[in-house]
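Asks: Sequence first, then the predicted structure:
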Amino acid sequence: MTTSAALLTDHYELTMVQAARQSGTADRRAVFELFPRRLPGGRRYGVVAGVGRALDAVEDFRFDAASLAVLEGLVDPGMLEWLASYRFSGDIHGYAEGEAFFPHSPLLVVEGTFAEAVLLETVLLSIYNHDSAIASAASRMTLAAGARPCIEMGSRRTHEEAAVAAARAAYVAGFEATSNLAARARHGVPSTGTSAHSFTLLHDAEADAFRAQVQTLGVGTTLLVDTYDVTEAVRLAVEVAGTGLGAVRLDSGDLGEVAREVRAQLDSLGATGTRIVVTSDLDEHAIAALAAAPVDAYGVGTQLVTGSGHPTCGFVYKLVAREGDDGRMVSVAKKSTDKRSIGGRKYALRRRSASGVAEAEVVGIGADPADDGDDRPLLMPLVRDGEVVGRTTLEQARTRHRTSLAELPRAVTQMSAGEPVIPTVFEGG
């Protein structure tokens, strides 16, 4: 079984290259663009994620012996020989991981031969569509949470590999930790966790379960207090752990009301520093509704890993320019009414006021748009001559996310459906 990224693609990518080789056009210079035609309905902005994973995929896009064996009989021998030596040798520019995006933002600009660049289409779309959907949802959740931390805990609600990518994307967009150990091992995302209801049910008495957990994990642990009666569980939790108990977790009921009752009870028992963590199918709207409740942290699962209703960003990957018979680059675009694209190599900047507030996403066609002095370029080199040059750390991506959102208009904090907080403006062409 092959572990190469090369087969994470669609059959027709290979048949296109085979036919282009036959027609003599496979080596024409080409420019592809990965972009959203629109934001998911009602969303005011999106967040770029998956850049690091995409760069890994480009580096790993090699047709090894196992991959080629799968393709025997699907493409001709000449094509197999070409694939055996495939290496992307072009250039890629793109938005930094953690950056906000808007309709028609040119998130990736891939330049190379047609054959080299088209083969990357499926894997790049797969990574960007998934990870950016998760990050966009996570960003709204962390905005709603304010200074209260969010913990990703959705592994059991999605594909096992998607769970790892989701934890990474959520971390980029401001989540503090994950329950997923593979995300910790592969990406360095901090992990956390204590116990489930089954641990309490395992023991003859709830106090026995609490005692075992505290003896193992210390008084700073988080005790789950809604297996039976919440009021009695909180009393037992403080009795077992003392007033230095780290936190209690609520996973059911009217979370706001129960949190208020538990806060009052904890304070009356002297556990004034014990935090309250809430879980149970939270999304950004539920988190916002709990803003006035005495909640200290949120655990988010299903709604996060499914993009809070938008599990994909609808990104597309389109040829926007290619080499003509005379050797010059010409713009090309799809003209159908409902899926129209805009031809030409793109450049982008974030237009900002003198006070640093974003006013527009400016996309230049064929050349850099005019910079009025307060603007911020958005495209950075990611791959040059086939070599990755733009890799960043997750901490840098988290910083980029915070600074990108900080310059957007205040309407970005609204959870209600609305139009993008800044317009997309085209220049040139």
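Replies: Here it is on my side, so go on.

Asks: hey, let's count contacts and neighbours off CA atoms from now on
Replies: OK.

Asks: Who are the contact partners of Asn129?
Replies: Counting by C-alpha atoms under 8 Å, 6 or more residues apart in numbering, Asn129 makes contact with 312-315.

Asks: swap the cut-off to 10 Å and go again
Replies: Contacts were defined as C-alpha atoms under 10 Å, 6 or more residues apart in numbering; by that measure Asn129 touches 35-36, 48-50, 123, 311-316.

Asks: And Val278, by the same measure?
Replies: 150, 224, 248-252, 255-256, 258-259, 287, 290, 295-300.

Asks: rewinding a little: nearest to Gln396, of the contacts of Asn129?
Replies: Checking these against Gln396 with C-alpha to C-alpha, the nearest one is Ala49 at 12.2 Å.

Asks: Please work out how many residues are found near the residue nearest to that closest one when sequence neighbours are not counted.
Replies: Here the nearest residue to Ala49 in space, its sequence neighbours aside, is Ser132; by C-alpha to C-alpha, 6 or more residues apart in numbering that works out to 4.6 Å. Ser132 has 31 neighbours, counted by other C-alpha atoms under 10 Å.

Asks: sec struct for Ser132, please.
Replies: At Ser132 the chain is in helix, as set by DSSP: H, G, I helix; E, B strand; the rest coil.

Asks: quick one: it and Phe102, what's the gap?
Replies: Applying C-alpha to C-alpha, to the nearest Å, the value for Ser132 to Phe102 is 12 Å.

Asks: what is in contact with the two at once?
Replies: Listed as contacting both Ser132 and Phe102 by C-alpha under 10 Å, 6+ apart are 46-47.

Asks: Use this one as the comparison:
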Amino acid sequence: MLQAALARGTAGRRSVFEVFGRRLPGARRYGVVAGTGRLLDAIEKFRFDDDSLAFLERAQVVDAPTLEWLSGYRFSGDVWGYGEGDAYFPNSPVLVVEASFAEAVVLETLALSVLNFDSAVATAASRMTTAAGRRPCIEMGSRRAHEQAAVAAARAAYIAGFAASSNLEAGRSFGVPTRGTSAHSFTLLHDTERDAFTAQVDSLGKGTTLLVDTYDVAEAVQLGVEIAGSSLGAVRLDSGDLLSMAAEVRQQLDSLGATETKIVVTSDLDEHAIAALAAAPVDGYGVGTALVTGAGTPTAGLVYKLVAREDDDGRLVSVEKKSSGKVSHGGRKYALRRLGARGFAEAEVIGVGRPPDDDGRGAADRPLLVPLIRDGEVVGREPLDAARDRHRRAREELPPTALQLSRGGPAIPTHWEERT
């Protein structure tokens, strides 16, 4: 596309691309935008180095004029987007890229690969932290994902309310708090469970978390309290009927005087399993496979479409795809979240051509698009905790039906305001 547009003389036309989803993945009631910070870093560094250009030339992917153009590539346009951590709905303009066609079109795969994965994980994570209530969730899915995706997943989960991750690279790269526990292999390494627990407590202190289901759970709990005393930090359950087992372990810990020792559960948890444990005396959840695979929906289904471009007279005109089943809505978009008198979201309002107006009926409607890149310079970089706080506020703003875990339609409708 780039080569042909350069040859035709249309590559420099001012263009507007938009990232949006035609529907919410997995029949969920809202989605969560994540990956924005990673995408900004990636766009800022996006270049075609000598090795890349040499490959394109050797494989005859593009011609010499296109190689010359790519050799000087640096994005110099503008990008707006929903703030990271915010909720989104069908047709929400999650990201708006305005630049020449040539500069914007080569960002498609980069933008979608980041936003689709991170938003899928964050959406699943938000449902899990909703189900968990005040109990903390720990991300523990690195062994179930690509090594780089695992780091991105930990970051996305933290935005959506997870308390920590077992992925140390996520801590190093993004400041995500890190936590972890021992594995069954540590217990099996030692001659006895007593030896294993003693080694762990001696090295890590009495506040450590002991894995108690390698052999007999009741015996392990007894042994753990005997070694660490009533100040034992926590025990972890990783198998069996977690609901009944947690109740039995809580009763045993209390009878031993370890009333402050916490119970952490793992073992293929998802949002539904977490919700089912709401009545159990559990203090935290470790979530792995379901989280890093989007709880069955591993992509957010976002697309990157041209919605407006410059005509021969220099005017920006709307363009849209009209084929059956994959219709896009043309025009430069603006968006706000319409809020009712009690501050709950009532609709996603998308203006075409100009921002929609506050209807003045309830709380002040909230504009959703924020500047991210201006003239090629990143202006929207923010601390990860800002995205985490935004998600908390956005979720509190949604109507209560949005937090239901059953399959259903979007929690709020999308309304269009056509302007010229």
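Replies: In hand now; what should we look at? Keep in mind that what you see is a predicted model, and the values were worked out from it rather than measured.

Asks: Superposed, what's their TM-score?
Replies: Overlay of the two chains. TM-score (TM-score structural alignment, normalised by the length of the second structure): 0.98; 414 aligned residues with a C-alpha RMSD of 0.7 Å.

Asks: Can you measure across stretch 93-108 of the second structure, start residue to end residue?
Replies: 15 Å.

Asks: Please identify the buried residues of that stretch?
Replies: Neighbour-count burial for stretch 93-108 of the second structure flags 93-108 (criterion: 16 or more other C-alpha atoms under 10 Å).

Asks: now swap in stretch 375-386 of the first structure and tell me
Replies: 375-376, 378-384, 386.

Asks: ok, now stretch 20-39 of the second structure?
Replies: So stretch 20-39 of the second structure, judged by 16+ other C-alpha under 10 Å, has buried residues 20-26, 28-39.

Asks: if you look at those residues, which of them are in helices?
Replies: In helices, defined here by DSSP state H, the members of these are 36-39.

Asks: Make CSV from those residues and add distance to Arg393 of the second structure to it.
Replies: Formatted as CSV, those follow (distance: C-alpha to C-alpha, whole Å):
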residue, distance to Arg393 of the second structure
Thr36, 18
Gly37, 19
Arg38, 21
Leu39, 23
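
Asks: from the residues you listed, which is closest to Pro410 of the second structure?
Replies: Looking across these and measuring by C-alpha to C-alpha, the closest to Pro410 of the second structure is Thr36, at 22.5 Å.

Asks: could the buried residues of stretch 375-386 of the first structure be laid out in CSV, adding distance to Arg87 of the first structure?
Replies: Formatted as CSV, these follow (distance: C-alpha to C-alpha, whole Å):
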residue, distance to Arg87 of the first structure
Asp375, 36
Arg376, 33
Leu378, 27
Leu379, 23
Met380, 22
Pro381, 18
Leu382, 16
Val383, 12
Arg384, 13
Gly386, 7
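
Asks: residues touching Ala358 of the first structure, list them.
Replies: 350-352, 374-376, 404-409, 421-423.

Asks: now do 7 Å
Replies: Counting by C-alpha atoms under 7 Å, 6 or more residues apart in numbering, Ala358 of the first structure touches 350-352, 407-409.

Asks: Ok, Ala177 of the first structure next?
Replies: 151-152, 171, 189-192.

Asks: Just the buried subset of those residues, please.
Replies: Buried among these (16+ other C-alpha under 10 Å): 151-152, 171, 189-191.

Asks: Just the closest of the contacts of Asn129 of the first structure to Thr158 of the first structure, please.
Replies: Of the contacts of Asn129 of the first structure, the one sitting nearest to Thr158 of the first structure (C-alpha to C-alpha) turns out to be Pro311, at 11.0 Å.

Asks: Now do the helices in the stretch 301-420 of the second structure.
Replies: 384-397 (DSSP state H, counting those that start in this stretch).

Asks: Show me the buried residues of stretch 93-108 of the second structure that map onto strands.
Replies: 95-100 (DSSP state E).

Asks: closest to Leu168 of the second structure among the residues you listed?
Replies: Using C-alpha to C-alpha, those come closest to Leu168 of the second structure at Leu95, 29.7 Å.

Asks: ok, now which ones touch the equivalent of the closest one over in the first structure?
Replies: Alignment note (TM-score structural alignment): Leu95 of the second structure maps to Leu108 of the first structure. By C-alpha under 7 Å, 6+ apart, the contact set of Leu108 of the first structure is 33-34, 92-95.

Asks: ok, now with 6 Å
Replies: Contacts for Leu108 of the first structure (C-alpha atoms under 6 Å, 6 or more residues apart in numbering) come out as 33-34, 93-94.

Asks: Quickly note the distance from the alignment partner in the second structure of Arg28 of the first structure to Asp213 of the second structure.
Replies: Alignment note: Arg28 of the first structure maps to Arg13 in the second structure; criterion TM-score structural alignment. According to C-alpha to C-alpha, Arg13 of the second structure stands 64 Å off from Asp213 of the second structure.

Asks: same thing with Trp416 of the second structure?
Replies: 55 Å.

Asks: Please apply the same query to Asp86 of the second structure.
Replies: Using C-alpha to C-alpha, one gets 39 Å for the distance from Asp86 of the second structure to Asp213 of the second structure.

Asks: Quick check on the two: which one has the bigger neighbour count.
Replies: Taking other C-alpha under 10 Å, Asp86 of the second structure and Asp213 do not tie; Asp86 has more neighbours (24 against 18).

Asks: Report the contact partners of the aligned residue in the first structure for the more buried one.
Replies: Under the alignment (TM-score structural alignment), Asp86 of the second structure pairs with Glu99 in the first structure. Going by C-alpha under 6 Å, 6+ apart, Glu99 of the first structure touches 47-48, 401, 404.

Asks: So of the residues you listed, which two are at opposite extremes in space?
Replies: The span of the contacts of Glu99 of the first structure, defined through C-alpha to C-alpha, is set by Val48 and Ser404 at 10.8 Å.

Asks: number of nearby residues for the equivalent of Gln404 of the second structure over in the first structure?
Replies: Using TM-score structural alignment, the equivalent of Gln404 of the second structure in the first structure is Gln414. Burial measure for Gln414 of the first structure: 14 neighbouring residues, criterion other C-alpha under 10 Å.

Asks: try Ser185 of the second structure
Replies: Neighbours around Ser185 of the second structure, by other C-alpha under 10 Å: 9.
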